[in-house]
Structures are given as C-alpha cells and as structure tokens.
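A.B. asks: A predicted structure for the sequence below; I have some questions about it.
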Amino acid sequence: MSTPDRSKYRPCVGTMMINAAGEAFVGKRIDNREGDWWQMPQGGVDDGEDLVEAMLRELGEETGVAPDHLQVVHQMEGELFYDLPPELHGKLWGGKYVGQRQAWFLVRFTGDDSDINLEAHKHPEFCEWKWVEPDLLPELIVPFKRDVYQRVVDDFKSRL
C-alpha cells in the first residue's frame, strides 16, 4: 500500500489516556450531542510544535488535565491516516485537507477524576466524559475513524 500524500492530511496528535484500572478516557463531542459517538482526545499540531508538546496542550485543552498528572507511556511508530467522508469534504479546516494524519500517544493519568475539567478551555470540545475498556473504543467512535481506533488499541494493548 502506498503512503498517502501527507500535504493533504492535517497534522494531528491523538491520546489514549488510561487510568489506574487500565480504562481509557473518552469524551462526547459538543458538536455531536445527538449522536452517541465518543472519542479520545485529539487535535491539530501547530507549525513548529513538538508532538509531545502538542499532545500535552491538546489534552490540557480538552480535559483540563495538567502535565503533572500524566506519564507518557508510549508513542506509536509512524502516523495513522484517515479520510473524511465525502459529505465533510471542504467543510472542515478551511477545506485544505481530506483527512488527518495522526501521531498517537498512550499516557497514564495519575490524578483523580476531579482533576478532569471539560470546561478548562474557552472553547470546550466535550460535553460528557467517561472511562471505558479499551477494547470498546472502536465501537464508540464515528465509523470513518474505526480502523484508526482499532490499530491504536492493538498497538497499545500490551502496554496497558
């Protein structure tokens, strides 16, 4: 299989944040309240930004979790790509990208649930959150991201 043209995919980081019980954090997106889709924290990488810095920034913005409550366990090798469904082409990210290319991290959350604050950022992304068994993650995400989530679960499974 050939590698997609990286310039057509938005650079992004994704994070599987797990608690002491090995459960993964998922949030329900504010912009999709009517659907029952849940996702792990993810977001764009700014120009010149280090991937670990981007991951910690995005995780802080989306969950309110401070870096001192996190331990980076593993970074997946390479990037995972996904395409937006045709109905979303041209509607996100100024129409510049056809999907995202993601660097994925596994981090251990060492804080208490009270350290999670979905309203920590001025533009919250999630309206609800919960801990789930990692094997359930592919079932919870929107269909066009399922393959990525399965690959993340498979890669991180031995490190949970």
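C.D. replies: That came through, no problem.

A.B. asks: make it CA atoms for all contacts and neighbour counts henceforth
C.D. replies: Will do.

A.B. asks: How about the contacts made by Val107?
C.D. replies: Residues counted as contacts of Val107 (Cα atoms under 8 Å, 6 or more residues apart in numbering) are 15-18, 70-74.

A.B. asks: List only buried entries from these.
C.D. replies: Buried by 16 or more other Cα atoms under 10 Å: 15-18, 70, out of the contacts of Val107.

A.B. asks: Surely Met55 is in a strand?
C.D. replies: No. Read with DSSP: H, G, I helix; E, B strand; the rest coil, Met55 is helix and lies in no strand.

A.B. asks: still on that earlier bit, secondary structure added to the buried ones among the contacts of Val107, as CSV?
C.D. replies: Formatted as CSV, those follow (three-state DSSP):
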residue, secondary structure
Thr15, strand
Met16, strand
Met17, strand
Ile18, strand
Leu70, strand
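
A.B. asks: follow-up on the earlier one: any chance of the contacts of Val107 in JSON lines, plus distance to Glu58?
C.D. replies: Listed next are the contacts of Val107 as JSON lines, based on distance: Cα to Cα, whole Å:
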{"residue": "Thr15", "distance to Glu58": "9"}
{"residue": "Met16", "distance to Glu58": "12"}
{"residue": "Met17", "distance to Glu58": "12"}
{"residue": "Ile18", "distance to Glu58": "16"}
{"residue": "Leu70", "distance to Glu58": "13"}
{"residue": "Gln71", "distance to Glu58": "15"}
{"residue": "Val72", "distance to Glu58": "14"}
{"residue": "Val73", "distance to Glu58": "17"}
{"residue": "His74", "distance to Glu58": "17"}
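
A.B. asks: Number of residues surrounding the residue lying closest to His89 once chain neighbours are set aside?
C.D. replies: Once flanking residues are discounted, His89 sits nearest to Val98: 6.2 Å by Cα to Cα, 6 or more residues apart in numbering. By other Cα atoms under 10 Å, the residues close to Val98 number 20.

A.B. asks: structure B:
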Amino acid sequence: MSGDLSAYRPNVGVVLFHPDGRVWLGRRNNTPGPYNWQFPQGGVDAGEDLIQAARRELAEETGVTSATLLGRTDGWLTYDFPPDHQGGKPARGWKGQRQVWFAFRFDGEEAEIDLMAHGEPEFDAWRWGKLSEALEVVVPFKRPTYEAVVRAFHDFAG
C-alpha cells in the first residue's frame, strides 16, 4: 500500500510454521467465535527493529523463542478497524494497522509453547492448522491482509 500511513498503527505479524508445514493458530482470549482465531501480532515500539518486534511478540504471545526466520512480506499491509470495533486503538486515534509479516519455522519442543509467558494472555487456546485455514477463522476485517500473507508464505507450507 502506498500513501499516508501515519493513521495506521505500526504492527508486526508472525506465521509460525511447524516443520511439517502446518501453522500455529491461537484463539483470542475472551472472544466469542466463530472468527476468533489468528496468528500472533502486535505493535512495534518506538525505535524497535521490525524483526526484533516480531520475535518479541512471538515470545510474549506464545512463549516461543526457538524459531528460525524463513521470510517476510514486502512493504506494509494495512487494514482498517470497522466502525463498531471494540478496544482502545481507535480511541487513541488509529484508523487501523499497518503490518509487516514474518514467517518463522518452529525449532523447539511443544512444551515451549506457553500462552501465559507474558502474564496477560492474548490467546486461551492454540492448535496447528493449515495455512489456508486461517482465512476461514480470522475476523472478517483482517481477511484481505491474511489473504496476502497466505499468498506470500504459501511455499513454506510445503
């Protein structure tokens, strides 16, 4: 996307690939279904390198630190918050989020996955699934971004 990105909160997203090509999906804590699963994502701190932000968010939201970088998306992907969006980000003046996405291969043992790693959990459950499955379970306003991510990282799914 080109144009003025200043109204979009800087953010990173992470697709964590199991060595067999499946991806890590987390169910958003205290969020009713059916569209309550997503990949880890989060804000970029002022002055923070994007890859560092991605590794930090992955560790905070999943406990995972044993991961090898596979790739990243080019440029920023954006989405707008819907008018009825709950949460503080629109109240703080953000129109939506701009994201760079990173693909990592999980190199650890599943015991490393700890949804309470950072205290307040972002997710209350997790599972391995197919990359394309994310399109069916993510909140609809994020779906176009997820479509771009699925296209970008398709080759890592095997």
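C.D. replies: Now that the structure is in, tell me what you want to look at. Predicted, not measured: the structure shown is a model, and the values here were computed from it.

A.B. asks: Superposed, what's their TM-score?
C.D. replies: The TM-score (TM-score structural alignment, normalised by the length of structure 2) is 0.93; 155 aligned residues with a Cα RMSD of 1.4 Å.

A.B. asks: quick one on the thing from earlier: redo the buried ones among the contacts of Val107 of structure 1 as a markdown table? Include distance to Trp104 of structure 1.
C.D. replies: Shown next, in a markdown table, are the buried ones among the contacts of Val107 of structure 1 (distance: Cα to Cα, whole Å):
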| residue | distance to Trp104 of structure 1 |
| --- | --- |
| Thr15 | 6 |
| Met16 | 8 |
| Met17 | 11 |
| Ile18 | 13 |
| Leu70 | 15 |
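
A.B. asks: For Trp131 of structure 1, state which of the residues you listed is nearest.
C.D. replies: Closest approach to Trp131 of structure 1 among the buried ones among the contacts of Val107 of structure 1 (Cα to Cα): Ile18, at 8.1 Å.

A.B. asks: when you align them, which residue in structure 2 goes with that closest one?
C.D. replies: Counting by TM-score structural alignment, Ile18 of structure 1 lines up with Phe17 in structure 2.

A.B. asks: Likewise for Glu77 of structure 1?
C.D. replies: In structure 2, Glu77 of structure 1 lines up with Asp74, judged by TM-score structural alignment.

A.B. asks: show me what contacts Phe156 of structure 2?
C.D. replies: 17, 21, 70.

A.B. asks: For it, which three-state class applies?
C.D. replies: With three-state DSSP as the basis, the three-state label of Phe156 of structure 2 is helix.

A.B. asks: ok, back up a step: I'd guessed the residue nearest to His89 of structure 1 sits against Lys91; true?
C.D. replies: No. Val98 of structure 1 is beyond contact range of Lys91, at 9.8 Å (criterion: Cα atoms under 8 Å).

A.B. asks: so what's Gly14 of structure 1 closest to, chain neighbours aside?
C.D. replies: Using Cα to Cα, 6+ apart and skipping residues adjacent in sequence, the residue nearest Gly14 of structure 1 is Gln42, 4.1 Å away.

A.B. asks: Could you pull up the residues touching the match of Ile18 of structure 1?
C.D. replies: Applying Cα under 8 Å, 6+ apart, the residues near Phe17 of structure 2 are 23-24, 103-106, 156-157.

A.B. asks: I figured Pro138 of structure 1 was touching Arg146, is that so?
C.D. replies: Yes. Pro138 of structure 1 lies in contact with Arg146 (Cα under 8 Å); the separation is 5.0 Å.

A.B. asks: now the helices for structure 2?
C.D. replies: 50-62, 88-91, 134-137, 143-153 (DSSP state H).

A.B. asks: So which of these is nearest Gly33 of structure 2?
C.D. replies: Using Cα to Cα, those put helix 134-137 closest to Gly33 of structure 2, at 8.5 Å.

A.B. asks: Structure 1: matching residues for that closest one?
C.D. replies: Alignment of helix 134-137 of structure 2 against structure 1: residues 137-140, by TM-score structural alignment.

A.B. asks: Can you report how many residues neighbour the residue nearest to Asp80 of structure 2 when sequence neighbours are not counted?
C.D. replies: Excluding its sequence neighbours, the residue lying closest to Asp80 of structure 2 (Cα to Cα, 6+ apart) is Gly96, at 4.0 Å. For Gly96 of structure 2, the tally of surrounding residues (other Cα under 10 Å) stands at 20.

A.B. asks: What of Gln100 of structure 1?
C.D. replies: 22.

A.B. asks: Check Asp31 of structure 1 too.
C.D. replies: With other Cα under 10 Å as criterion, Asp31 of structure 1 counts 10.
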